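Participant: Got a predicted structure here, sequence first:
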Amino acid sequence: MTDVSGDEPEYPSPSISDCRRLQGPNRYGPTPGAVITVVVADDAARRAVDHWPYAARRLTQALGWERTEFVARHSIGDATCYLSAPMDGLMTATAVAEMAWVESEAYVDQREVPDAAPSLRVQYAEECARHPHVRELAAGALSRGLAFSIDDEAVSVGSGRGVRTWPHGDAPPSASVAWNDVSDVPLIMVTGSNGKTTTTRLVAAMWRAAGATTGWSCSDGVFVESDVEKRTLGVGDYTGPGGARLVMRDAAVQAGVLETARGGMLRRGLGTTTAQVAVITNISADHFGEYGVHTLEDLAEVKAIVTRALGAHARLVLNADDPSLVALGERLSAVHAVPIVWFSMNADTELVADGIDVHGDGAVLHDGHLMLCREGVWGDSGRVNDMPVTADGAARHNVENALAAALTASCAGVPLSAVHVTLRRFGSAVHHNAGRLERYAFGGITVFVDYAHNPEGIRALCATAASVAATRRGLVLGNAGDRDDEQLRALARAAWSVATFDRVIVKEMVSLLRGRPEGELPALLVDELRRCGAPNDRVTISPSEFDAVCELLAWARGGDVLVLPTHAERGRVTGYLEQLRASGWRAGESLPET
């Protein structure tokens, strides 16, 4: 077989590029397990992938694991090999996956390797001793329809005010648990390519307007808010299962809203086994080439992992205007019992009507009003131009987010009055939706700050800014290095297709190079902008995000509109904008020191 080793390999075979535990429902199945990614460079490697399930089955039988599921999936240049595993054997499962691959390579090469089963038995016995009663607690929660979650520190059953959590080693037998005292609070999962954080914050605000102590996890952190206080449980990107568990394990929480991103689902699985509602906002090209995701259909399949936490009485909310989600809905309807309901910017969309006929719920935009159907009865949730989050209706992507949030909250049982009051006031203050379509007007200029990070997000941001009259328009452009070249070029094309900018400053973000050499990303974006027709004298490169923002502010004059997608230094950028506004700075004046 081809030797792909470079440095000393971390794994028992140099062709294994990744191995990870999946601690919850995942891309391959509803139960936890382990998955390896292997480099496939020749026919011998492809044959080894095909043999892997047989080798893995032999090892799991030696461990006494019953009803184990195996998946070996070929991709472009690599393959993934997955096995399900008991809750008390996830670390052992990673070793099983690796050693099954070693055996498969040896099988293809017709050579002998030592039998790994004896050492795996020892490893599994030690792991079980560290995690007593975990398997029976999981079974007890599952049989009662309750949430179960596990990580390296603890195990828990139930959620929010009905949760019970124990450190590993202290977990009791299932028979000792007072199951009548264990319960779940409403849990909502929010995923999609764009709009996740805004939708999460909107739904959380709707629960708060209903008086519920609400916990939510998102790309900015984990928060719990009640009538008397707002607590921060974590700061940073908590869109993976770790953020979900922090919300679920807080005993004050009465409702939870969990932003659920692609990366966390692929790396670790879901943080919960149950949810009442899940929403997928949209699907757009992003992160292709990672974890076997190469097409929009692949990406939709990943986002649909959230359905593995939905029972027969839950709701899946989908965007009827997104072709990838329409196709996903058709596939899910054939294999999954979860009810699907739809929202649309078009009042005549048949899918919305079909969902209402069967399940009673849906949402549409009609004559400029957000119309929400609950249990078969239509109601007017207000004029979208009067909803601050939509920027007088100009932010069409936030009209979609408002539709998604209103329908999702309604399906979760939020009173309609709380939905309506939230739509009327959310976005009226910057802190409501920090980092998402923040609009500043000071010094004679208008500035838009947003997290837009893929072509559709940039297109939506630039379109919103284009609705504002301007003397000139300026843009800061850049992205992280974990996108392929075509995705980066598409970002530049999307920005230039909406508006002809008078100045574009392409930013380098050293902290987000993700393995690329310095200078490569800006050069690629500049090249694509020039291909789109941007004059050479309008496009420059800046060494950092903050430097790019300052350069654009120094260029600005009264009447200009500036568009600032921020990713690496958002806090510093928004803090400086607030400083300029408070100081009375005017466009054309020298910039003050930071």
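Facilitator: On my side now, so go ahead. Numbers count the residues shown, from 1 in each chain.
Participant: Going by C-alpha atoms from here, please, whenever you check contacts or count neighbours.
Facilitator: OK.
Participant: Now do stretch 436-454: distance from first to last residue.
Facilitator: Start-to-end span of stretch 436-454 (CA to CA, to the nearest Å) is 14 Å.
Participant: Sticking with residue 205, tell me its helix or strand.
Facilitator: helix 196-209 (DSSP states H and E).
Participant: what about that helix, distance to the chain center?
Facilitator: 15 Å (CA atoms, centre = their mean, to the nearest Å).
Participant: can you give me the strands for the stretch 301-450 of the chain?
Facilitator: For the stretch 301-450 of the chain, the strands defined by DSSP state E, counting those that start in this stretch occupy 310-319, 340-344, 362-366, 369-374, 377-383, 438-442, 445-450.
Participant: Identify, out of those, the most deeply packed stretch.
Facilitator: Counting by mean count of other CA atoms under 10 Å, strand 340-344 has the highest mean neighbour count of those, with a mean of 28.
Participant: next, the one to line up against it:
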Amino acid sequence: MDIKGKRFLVVGAGRSGIAVAGFLLRKGAVVMLTDNREIVSLDNALDELVQAGLQTALGIYPDVREGVFDAVVVSPGVPPDVPPVAVARQCGIPVLGELELAYRFASAPMVAITGTNGKTTTTTLVGEIFRAAGLRTMVGGNIGLPLVDVVEEYGPSDMIVAEVSSFQLETADRFRPRVAVILNITPDHMDRHGTMENYTAAKARIFARQEPDDFTVLNYDDPRTRALADSTCGKVIFFSRKHNLEEGVLVRGDMITVRQMGVDTDIISAREVAIPGLHNLENSLAAVAAACALGVAPEVLARTLRSFPGVEHRLEAVAQKNGVLYINDSKGTNPDASIKALEAYAQPIVLLAGGRNKGNDFTEYARLIKQKVRALVVLGECAGEIEQAARAAGCNNILRAPNFREAVIMAHNLAQPGDVVLLSPACASWDMFNNYEERGDLFREIVNSL
């Protein structure tokens, strides 16, 4: 991609936008960074970029006309209908995202992982597997490290494992991972995509440019994901926790098994997988499928699955105090993710839930709350919605907290020895925090100070 001397508009002054602006400047481009916020945190990285020649337009979008900019790079969190992006498309100006930009400069093979839930855990696990196999491996993307920051440091003998979101895939064009993984597709981000059809189509862009020598890993147990098998040109590898697949990665008896051309290769007992929960067993099956596709040995897979502890903010055990286990599942940002968290524990649960709804329905979540939760503490913008759904499901022990700190203290006071205090909000954090990590960090800090 020819960048030197070209004029780029980068829309969105968050982590991804700042990384893109720096990448383009280093390549000799003329770059303007814009954001509809008038005040953006000018950290050291952005200050340095301004000193290096970065132009900024904060609080108001610049005029985007034919001949003003050669290309527009949009950050994942920026809706596709904002004026500079919409006008650029009308004028025929190329619009791409950080994922697409990074891919065009990548020389290492890439495993890309998407899905409504489980992306971060599976991406991290796949990265650990490849490292255990002796490959120099970068783990990045939506997981936190923008790919453009380091993509050129990895070559053909290395590996890139990328978590990719539906927002990132909206602007994918030439993006072609060697292995594309879709874990599941359940309702989320309806405020952005509008319909499940649109959301599914965005996820399916992960394999849109694959060819027959590439691999597409799909969850056979998830109907929407399974149905995508006919849409990819890549070699499909199914994984399943529930079905006896003719070929793919499955649970046979108690064994995680790879079945290829009529030959079964046992990897590890499902009971030996270190991370808890049936959903994490599914994530482990997906990771085995992705790694096997690129030739990782069974003993490496087994060793990693036995030792991988999981990721921060996803069923993270924070502390055990007076017989009460405190679990940080701040990454449960939609009902389906929080349903999986509730299913992971047999003990009585004191649940903290609420935040900003992303257009989701809480009915199924509330039904499980009725079955699993002894006391519910609701908070945030949609506290009323969750409380209403829970009461409709027959829950009565519900308290509403005025703020996050008070919510944790209320849950602590409600808990009895043998209980689990579970932060799994089923909502985004943006009403009170910048991201789910900040929310989980505060939960951890409050719990440890109790």
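Facilitator: Noted; the coordinates are in hand. Small disclaimer: the values here were computed from a predicted structure and weren't measured.
Participant: Next, the TM-score between them, please.
Facilitator: The TM-score (TM-score structural alignment, normalised by the length of structure 2) is 0.72; 359 aligned residues with a CA RMSD of 3.2 Å.
Participant: thinking again about what came up before, quick check: the helix or strand just after the helix holding residue 205 of structure 1 compared with structure 2, mean distance?
Facilitator: Counting by DSSP H and E, the next helix or strand C-terminal to helix 196-209 of structure 1 is strand 214-218. With mean CA distance after the TM-score superposition for structure 1, strand 214-218 of structure 1 departs from structure 2 by a mean of 1.9 Å once superposed.
Participant: any idea how far strand 214-218 of structure 1 is from the chain center?
Facilitator: The chain centre lies 14 Å from the centre of strand 214-218 of structure 1; the measure is CA atoms, centre = their mean.
Participant: Identify the residues contacting that strand?
Facilitator: Residues outside strand 214-218 of structure 1 that contact it (CA atoms under 8 Å, 6 or more residues apart in numbering): 197, 200-201, 204, 207-208, 222-226, 237-239, 243-244, 247, 253-260.
Participant: any idea where the helices of the stretch 401-550 of structure 1 begin and end?
Facilitator: For the stretch 401-550 of structure 1, the helices defined by DSSP state H, counting those that start in this stretch occupy 416-425, 455-466, 485-498, 520-531, 545-555.
Participant: Looking at those helices, which is nearest to residue 56 of structure 1?
Facilitator: Residue 56 of structure 1 sits nearest to helix 485-498 of all the helices of the stretch 401-550 of structure 1, at 36.8 Å, using CA to CA.
Participant: relative orientation of the closest one and helix 520-531 in degrees?
Facilitator: Helix 485-498 of structure 1 and helix 520-531 are oriented at 40 degrees to each other (axes from the mean of the first three to the mean of the last three CA atoms, to 10 degrees).
Participant: Structure 2: matching residues for stretch 397-417 of structure 1?
Facilitator: Mapping stretch 397-417 of structure 1 onto structure 2 (TM-score structural alignment) gives residues 279-299.
Participant: Run a quick neighbour tally on residue 128 of structure 1.
Facilitator: Using other CA atoms under 10 Å, residue 128 of structure 1 has 18 neighbouring residues.
Participant: chain center to stretch 192-199 of structure 2: distance?
Facilitator: Taking mean C-alpha positions (CA atoms, centre = their mean), stretch 192-199 of structure 2 and its chain are 17 Å apart.
Participant: Now do the buried residues in it.
Facilitator: By 16 or more other CA atoms under 10 Å, the buried positions in stretch 192-199 of structure 2 come out as 192-193, 196, 199.
Participant: Farthest pair within these?
Facilitator: Checking the buried residues of stretch 192-199 of structure 2 with CA to CA, the most distant pair is 192 and 196, at 10.7 Å.
Participant: Span of stretch 138-149 of structure 1 from start to end?
Facilitator: Using CA to CA, first and last residues of stretch 138-149 of structure 1 are 8 Å apart.
Participant: same thing with stretch 408-425 of structure 2?
Facilitator: In stretch 408-425 of structure 2, first residue to last residue: 12 Å (CA to CA).
Participant: And stretch 205-215 of structure 1, by the same measure?
Facilitator: Stretch 205-215 of structure 1 has its terminal residues 10 Å apart, counting by CA to CA.
Participant: Tell me the gap between that stretch and the middle of its chain.
Facilitator: Its chain's average C-alpha position is 22 Å from that of stretch 205-215 of structure 1, according to CA atoms, centre = their mean.
Participant: ok, the aligned partner of residue 413 of structure 2 in structure 1 to residue 474 of structure 1 distance?
Facilitator: In structure 1, residue 413 of structure 2 lines up with residue 554, judged by TM-score structural alignment. Counting by CA to CA, the gap from residue 554 of structure 1 to residue 474 of structure 1 is 11 Å.
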